[in-house]
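Asks: Need a 3D model of the following:
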Amino acid sequence: MTRPVRPLRADAARNRELLLAAAEDEFVERGVSASVADIARRAGVAKGTVFRHFATKEELIAAIVGGHLAALTAVARRLLDSADPGAALLEFLTVAADTRQQHDLTFLQTVSDGDSTVIEIRDQLYASIGALVDRARAAGAIRPDITGMDVVLLVCAPVHVAGNLPDPAPDLWRRYLAIIFDGLRPEGASPLPRPAPSWP
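Replies: Predicted structure coming up:
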């Protein structure tokens, strides 16, 4: 069951956005042990303001993660109207990798794994990715044995691969995304050794 969402006044909405941005910066710098007091100080609000918006630190983390997942879901849904399904899938993967390069929140996602709202938004994202893949496959832009879950698992790969270097160029991930996307194309494809996994 999702939490009810009540509309916020303009000032309250502004404070919430300030808190989310400050909290993300604080967590990136200090890890999940960052204190609510430090987050409030960075956002320029009172500590009580944090708790008026988020009852716990875990709820704050879930809001950060959920916000990023929701933004990617909006991108995927917009691209479902594209006239070129292959280009749409590549654009989504590019946006997703660029977002991960700028906001690598893997450590926060682990904390929010059990949050019902995050799970719901994540499932919506995966369904939207699946729809993009279905369209690209039907158009012959990608090989016929590629599934939505294959692409979900590949979303993080370009940035992760580039991150194995001690000081990679900021856009090095684009090289590996190009290699990955070429591997999704039907030209020269050989049979895959195992079936695609499904999400548990």
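Asks: From here on, just use CA atoms for contacts and neighbour counts.
Replies: Noted.
Asks: Which secondary structure state is assigned to the nearest residue to residue 76 once chain neighbours are set aside?
Replies: Once flanking residues are discounted, residue 76 sits nearest to residue 128: 5.8 Å by CA to CA, 6 or more residues apart in numbering. Secondary structure, DSSP: H, G, I helix; E, B strand; the rest coil: residue 128 is helix.
Asks: now do residue 141
Replies: Going by three-state DSSP: residue 141 is coil.
Asks: Is it in contact with residue 186, as I believe?
Replies: Yes. Residue 141 is in contact with residue 186 according to CA atoms under 8 Å; the separation is 7.0 Å.
Asks: More neighbours: which of those two?
Replies: residue 141 (19 against 16; other CA atoms under 10 Å).
Asks: Look up the closest residue to the more buried one, ignoring the ones flanking it.
Replies: Nearest non-adjacent residue to residue 141 (CA to CA, 6+ apart): residue 86, at 5.0 Å.
Asks: Quick check: which element contains the one you found?
Replies: helix 85-102 (DSSP states H and E).
Asks: Please generate a structure for the following sequence too, so the two can be compared:
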Amino acid sequence: MPARTMRADARRNYEQLVAAAIAVVAEEGPDASLNEIARRAGVGAGTLYRHFPTREALLAAVFEGRLTRLCARAEEAGEELPPGEALVAWLRSLVAHAMTDRGLGARMMLTQDGAGVDCWAMLRAAATRLLLPAQEAGAVRADVEVADLVELAAGIAQATPDPARADRLLTLTLDGLHPRP
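Replies: Predicted coordinates for the structure are as follows:
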């Protein structure tokens, strides 16, 4: 949400626009119709442009929200599960996130426009929060790096649109992360 304080109706419009954008981008990808987003939010195009002067600003708000929720899952998993299980649970969330992304993440990682979010820093912090304890517990090889995890998850998400197949590929990948006897 923008830094300035908003009136209740403006905040509601902002939230409706982001919610509608999440749905439309999930269906159509990052080049989704801005008019369709405004229509689904129940506002006019002028309201959309007052809150988001560019497509990239709207996409950044959508992506920041999705990425923030994904990173929060890392923290929750770390608190609720043993280290190795927490990492696996979050990696499954990361693959699912990337599969429903429809190119939004790649676009935001390239532009870094709009919300000023450092996507890589957020992902690195979330993955590190889980990787280091998993390594210390002996659940993951010591030579595995955060970038390895993020790139493997992204590769799996790109390899197949089938969630069951992606889960199988992730399971096979996770077997390779276990320490060797």
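Asks: returning to what we had before: mind telling me what the residue nearest to residue 141 of structure 1 corresponds to in structure 2?
Replies: Using TM-score structural alignment, the equivalent of residue 86 of structure 1 in structure 2 is residue 84.
Asks: what's around its match, how many residues?
Replies: Around residue 84 of structure 2 there are 21 residues (other CA under 10 Å).
Asks: now swap in the one 3 residues further on and tell me
Replies: Residue 87 of structure 2: 28 surrounding residues under other CA under 10 Å.
Asks: thinking the residue nearest to residue 76 of structure 1 is in contact with residue 71, fair?
Replies: No. Using CA under 8 Å, residue 128 of structure 1 makes no contact with residue 71, being 12.0 Å away.
Asks: Which one's more surrounded, those two?
Replies: Taking other CA under 10 Å, residue 128 of structure 1 and residue 71 do not tie; residue 128 has more neighbours (22 against 14).
Asks: does the residue nearest the centre of structure 2 sit in a helix, a strand or a coil?
Replies: Centroid check for structure 2 by CA atoms, centre = their mean gives residue 67 as the closest residue, at 3.4 Å. Look at residue 67 of structure 2: counting by three-state DSSP, its state is helix.
Asks: That one: what's it in contact with?
Replies: By CA atoms under 8 Å, 6 or more residues apart in numbering, the residues touching residue 67 of structure 2 are 119, 122-123.
Asks: Repeat that for residue 149 of structure 2.
Replies: Going by CA under 8 Å, 6+ apart, residue 149 of structure 2 touches 91, 127.
Asks: Structure 1: which residue goes with that one?
Replies: So, by TM-score structural alignment, residue 149 of structure 2 is matched to residue 151.
Asks: how big's the offset between the host helix or strand of residue 78 of structure 2 and structure 1?
Replies: Using DSSP H and E, residue 78 of structure 2 maps to helix 55-80. Following the fit onto structure 1, the mean deviation recorded for helix 55-80 of structure 2 is 1.4 Å by mean CA distance after the TM-score superposition for structure 1.
Asks: Which residue in structure 2 occupies the aligned position of residue 109 of structure 1?
Replies: Residue 109 of structure 1 maps onto residue 106 in structure 2, by TM-score structural alignment.
Asks: ok, now residue 22 of structure 1?
Replies: So, by TM-score structural alignment, residue 22 of structure 1 is matched to residue 20.
Asks: Next: residue 66 of structure 1.
Replies: By TM-score structural alignment, residue 66 of structure 1 lines up with residue 64.
Asks: helix or strand right after the helix holding residue 86 of structure 1?
Replies: Helix 85-102 of structure 1 is succeeded, C-terminally, by helix 106-111 (DSSP H and E).
Asks: I'd like to know which elements that next one is packed against.
Replies: On a contact count with 3 or more CA pairs under 8 Å, 6 or more residues apart in numbering; DSSP states H and E, helix 106-111 of structure 1 meets helix 57-79.
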